[in-house]
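Asker: need a structure here:
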Amino acid sequence: MSLLRLSPSNLLSAVTTTPPESNRVCPRIHLKKKETSALTRQRLGFNTTFRFNTFQRQALRCCLSMPVEGPTSSSQDRLLYFSRAYWVSRSQIAWNVGAEDGSCYLYTSKSARLSVTNDGNHGIEGYDMRIKLEVDNTGLSENVMEKFPHIRDYRAFKVPMTLDVKNLLKCQLAVAMYKSDGKWSTATGLQLPGVLDELFSYNGPLGAFFSAEAEVSACIYEDSSGGDPVQIVPLQEFNGVWSVNGPRSWEGCYYVYEVSVYHPSTLRIEKCIANDPYARGLSADGRRTLFVDLDSDALKPEGWDTLADDKPALHSFSDISIYELHIRDFSMVFYSVTDPTVHPDFRGGYLAFTSQDSAGVRHLKRLSSAGLTHVHLLPSFHFADVADEKDKWKNADNQMLESLPPDSDEQQAHITAIQNEDGYNWGYNPVLWGVPKGSYASNPNGPCRTIEFRKMVQALNCVGFRVVLDVVYNHLHGSGPFDENSVLDKIVPGYYLRLNKDGCIEHSTCVNNTASEHFMVERLILDDLLCWAVDYKAHIDVSSQKLNQLHIALLK
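Answerer: Presented below is the predicted three-dimensional model:
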């Protein structure tokens, strides 16, 4: 047992902070009447074409006049795989280069054709624009140094005020230094989060939500996997936000984004197939995002709307004591054998907590009577490395294992052989934070996971426990344009994941550090916390964040 040190009121104040109404781009989120659904995407200014499509790769659809070529094998070209300069604001670029005499130029290419040569007169070829940058002798501004303290000593360059920066950010970008004799010296790519935050930070609604507006344009799949889309409709962009309105009949259907975007990891325009970062429902294994209205009565167990009034009493914060458990393990076995007290269809899932006469629930009742107040659930969001469809799991042959000598190495070898294909994982491989894990549901497609997660919370409250959710916002399992578990790095490459001074992804938190210091990353985390708090009744319980010190500020 342990005492929880995070005040519920502190967490609630963090997740319920909302912008002034005058700053909301789409106040439709507050409307109660539901006639149509509206799909909104935040893109932060990259040159992308969003389409609903399958996860199968098809012909590239982008507005390029020439075919995209891969990067050359030149050792000089490898400099562009690094992004050692920072576009920190609309008016400044920071780069750790010497103060010797010379010139700095910004290069742009809409078709990602920049390459570095050894030609002293050119340095970089394949560009659409070449813009001279003057040294800013005043140095980096105070707000830039506060946001990026690790580059406070970098040299500052002025970005001409006449440039159309928003459109330039849609291109492949690089900067190059030339010596006083005009010969090329060095070059690198650019990290963009600073200027993106300044120009495209957004406080309006994101994801699929339901409103009373009636304009219709459909772009959906009827099925959770396979088949062709019912229709493909490009989203419309306004100041970095991409959206399309559609009919209420989209509810229960699926969608994905097809994003054509320059990706610095390949130096190419890539077609990325991605789920919605603001997904609230998924198909099995996260192949597609589900249109789901979490406020629909059909997704609420009986008594759900009044559950907040029936929560177990907590007279003092110091009374909190916590019991941690894993959703699957809670009901899969009992004294090393399959638990016969749980219905076979419920074992290892959310509904096992609703079996009031099972061995596990009887044990929880005894713990509650003994004074424990909270159940801490290991990660229950959508994570990688466990198939949502249980018939894909590989299971150990327990009878064979029991027949082996106690000192044999064969037991471990047998378990190791299937460890990446069984149904067990603690869940610290986050893919999408805002959707319950499908492998714990009786059906990973459709809205079952939402209904059954709510029934689990309700059942635990009835036993006498409040619910603590273990959420993991400091890293993501996938990255890059092709990883099936990559989402955010396909939508805005180089923004959602923290980069080091070379422009490579940091992995100190485990893998793929998330950059919560960037406006829209922090916004995504807080919106996700708000979803669990409001839509799954965790706001009256506690959301427990196993985060490193880089995320503590979010809870203040």
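Asker: rest of the way, CA atoms for contacts and neighbours
Answerer: Noted.
Asker: so where do the helices sit in the stretch 351-500 of the chain?
Answerer: Using DSSP state H, counting those that start in this stretch, the helices assigned to the stretch 351-500 of the chain run over residues 359-369, 398-403, 410-418, 448-463, 488-491.
Asker: alongside the first, I'd like the structure of this one:
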Amino acid sequence: MEALDHNGIWAFQGPNSWKGQYYMFEIQVFHPLTQRIETSLANDPYSRGLSANGERSLLVDLDDPQVQPRGWSELAMLKPNLRSFNDVSIYELHIRDFSIRDESVETSLRGTYLAFTSKTSRCVEHLKQLADAGITHIHLLPSFDFGSVDERKENWKSIDFKRLESLPPDSDEQQAAVVAIQDEDGYNWGYDPVNWGVPDGSYSSDPSGSKRCLEFRQMVQALNSLGLRVILDVVYNHLHGNGPHGKYSVLDKVVPGYYLRLNTQGEIENSTCMNNTASEHYMVDRLIVDDLCHWAVDYKVDGFRFDLMGHLMKSTMIRAKKTLRQLNVHHDGVDGSKIYLYGEGWDFGEVAKNARGENASQINLAGTGIGSFNDRMRDSAIGGSPFADPRQQGFLTGLYLEPNGFDQGDEETTRASLAATTDWIRIGLAGNLRDFCFMNHEGQQIKGEEILTHDGQPVAYAKNPTETVNYLSAHDNETLFDVIMLKTTRKVPLKERCRINSLATSIVALSQGIAFFHAGDDILRSKSLDRDSYNSGDWFNSLDFTYESNNWGIGLPPKDKNGDKWPIMRDLLRDEDLRPSKADMLLAKDNFQLFLKIRYSSPLFRLSRTKDIQERLKFHNTGPSSELGVIVMSIEDGITGQNNLEQLDLQYQTMVVIFNARPSSISLSIPFCKQRRLILHPLQALSSDLVARQSSFMEGEGVFGIPARTTAIFLEPRQ
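Answerer: Predicted structure coming up:
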């Protein structure tokens, strides 16, 4: 290589015959870790191809037709339609979970990129149905090169599933078998990045050479053909390796002490889990933005979800958004204006409170158009937090109304807590907008930003609705079904717990902003109560699209992350009355798709302007005399001669949504509705949920009758 003295760049140029050859950089540089000059062998930080396990970089031409599926160059023109980011609904999915146990997929394709091309498989059919119902984007857990799985499949160890299936549902033998090989099987979530710019080889049919590049593109193309855009989960906040000789170290070999964030003692910060990166440094920022453009242009990815985004600088995120937005179909083969960015805006560690510069936290991102996860809605609806006792209850799981025996205070305390945190859900339904005004549980007119969390932070932080990603479950922590099982009192029968699951997904589906769901939320997915299944193998993580099993009661989850809760879990897992049937799973699936279809049946559920949400969306049953456990939301459209609102919906002039989380049916009078001609939404009136179909409205009196644990959607047709 030659140093170009005038700009600090090292460069080399070779003949075309080098294509397909492997290479590495040999670097001599002082390394602060060892305090001496080290000679290191490093991969190219801008690698576009790799050998198996990323041992060497590969010279690959991504414009070569051999690594492009047929029709690849025209894909930008065939992308699923996306009118606005307000139309986005996301389904989060792990590539291996999706197909590894689906017998309708060819054996060699299970758990790989190419499983998504299996047009007649059950797993692909499930995605087709989701796309038809309204899901717009598939969020794929990390699929760049990561270090926790050996890419050579011949080295993988496996367990005897037949033997595990014969064991008791509360046995600890299943987890022991999984843990014994967990670092030698083919499973990991992949949040341990090594080479950001290359697809991981463990999901490819051949980890050596350029097959992984071709097959990743085939996956993107296949998902687009189903009507689904693709979001890549990116982990720019940390790296798997460091040091001059580490197997997984790349950037810390190239410029030691620069790419990784250091503390005042010169030690690497590890608040993310390991080897925090320093995006406040110019070339780290540049590498991140360059890499995003590479994935957008070369793999036609439609969005990015940023792991621990709050550990990146706000300036990096803004530059990324601006740079991606400038991409166009004519010059770059992609429409960058349709690429959505969102992530985890948690504010903690060495970057908290802007200690290293203004970071990409929830509050700091207001007004940028970049989304962040709304943990306020999650915690209030489900109860507690990911770091609290899993038995803490919330709006959906029985707080005050049906206590489970866990001490959350006396009756007065839990009543006050339910009333206060219900406001968190209300503001979430309104897009978690900081300036949204409504009457709170005390009867005061208040702005969203004036409601405070338990630690004094504003509940609402967004300036426009697309900055809010509403969710109740994700890959982290227990699944939605499992957390409901842990929090509801034992006397609640399984059928009612399944209704809570559907009620939960309806809150997300019918909220303003971005709707986000974890794969399996729609089919009562369980991981047998595992709170952190990142390395729990196929046994605890796989999905069953025959709907015969939701994976409940397949043994105690791995002891390392769950052992302290085993006494609670045993009692639940051994109870066969808590195991969902196929009929239960199918009803949950039908309800999930119903709520999505209702979301997309009217633009009123996807308002694009803060002004529209403030003028049109109202909450009823508020104030100190409100019926606890019930949220009533109305959304109005323009009505000639009655208001000055623009008409957005050609069919309906008013929507009224009632979320009844109470364990009993309610009769509720809403004065706002007294003179309205409301009917149950036609889709719900014909749904497979016979309980919800009993929801009623008495015209002229404004009285609703809503069954227990039911979401009912009423509308007023235009005259």
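Asker: any idea what the TM-score comes out to?
Answerer: TM-score for the superposed chains, counting by TM-score structural alignment, normalised by the length of structure 1: 0.56, backed by 316 aligned residues with a Cα RMSD of 1.2 Å.
Asker: quick check: which of the helices of the stretch 351-500 of structure 1 is nearest to Trp250 of structure 1?
Answerer: helix 448-463 (17.4 Å; Cα to Cα).
Asker: which strands or helices does that closest one pack on?
Answerer: helix 359-369, strand 430-436, strand 466-471 (3 or more Cα pairs under 8 Å, 6 or more residues apart in numbering; DSSP states H and E).
Asker: mind running it again at 7 Å?
Answerer: Using 3 or more Cα pairs under 7 Å, 6 or more residues apart in numbering; DSSP states H and E, no helix or strand is in contact with helix 448-463 of structure 1.
Asker: how about that helix, aligned to which bit of structure 2?
Answerer: Counting by TM-score structural alignment, helix 448-463 of structure 1 lines up with residues 211-226 of structure 2.
Asker: so what touches that stretch?
Answerer: 67-69, 79-80, 113-114, 116-117, 128, 131, 199, 201, 204, 206, 229-230, 299 (Cα atoms under 7 Å, 6 or more residues apart in numbering).
Asker: reformat the helices of the stretch 351-500 of structure 1 as JSON lines; add distance to Leu377 of structure 1 and mean neighbour count.
Answerer: Formatted as JSON lines, the helices of the stretch 351-500 of structure 1 follow (distance: least, Cα to Cα, whole Å; neighbours: other Cα atoms under 10 Å):
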{"stretch": "helix 359-369", "distance to Leu377 of structure 1": "13", "mean neighbour count": "17"}
{"stretch": "helix 398-403", "distance to Leu377 of structure 1": "27", "mean neighbour count": "11"}
{"stretch": "helix 410-418", "distance to Leu377 of structure 1": "25", "mean neighbour count": "13"}
{"stretch": "helix 448-463", "distance to Leu377 of structure 1": "10", "mean neighbour count": "22"}
{"stretch": "helix 488-491", "distance to Leu377 of structure 1": "25", "mean neighbour count": "26"}
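Asker: would CSV of these with distance to Asn512 of structure 1 be doable?
Answerer: Converted to CSV, these look like this (distance: least, Cα to Cα, whole Å):
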stretch, distance to Asn512 of structure 1
helix 359-369, 36
helix 398-403, 36
helix 410-418, 25
helix 448-463, 27
helix 488-491, 10
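Asker: helix or strand: which one has Cys104 of structure 1?
Answerer: strand 102-109 (DSSP states H and E).
Asker: aligned to Glu310 of structure 1, what sits in structure 2?
Answerer: Residue 310 of structure 1: Asp, not Glu. Asp310 of structure 1 maps onto Leu78 in structure 2, by TM-score structural alignment.
Asker: quick check: that match vs Ala712 of structure 2, distance?
Answerer: According to Cα to Cα, to the nearest Å, Leu78 of structure 2 stands 36 Å off from Ala712 of structure 2.
Asker: re earlier: tell me the residues of structure 2 aligned with the helix or strand immediately after the strand holding Cys104 of structure 1 in the chain.
Answerer: Sequence order places strand 115-116 as the next helix or strand after strand 102-109 of structure 1, per DSSP H and E. Using TM-score structural alignment, strand 115-116 of structure 1 lines up with nothing in structure 2.
Asker: could you do stretch 519-534 of structure 1 as well?
Answerer: Counting by TM-score structural alignment, stretch 519-534 of structure 1 corresponds to residues 282-297.
Asker: now that stretch on structure 1. Mean distance?
Answerer: With mean Cα distance after the TM-score superposition for structure 1, stretch 282-297 of structure 2 departs from structure 1 by a mean of 0.5 Å once superposed.
Asker: picking that back up, just the buried ones among the contacts of stretch 211-226 of structure 2, please.
Answerer: 67-68, 79-80, 113-114, 116-117, 128, 131, 199, 201, 204, 206, 229-230, 299 (16 or more other Cα atoms under 10 Å).
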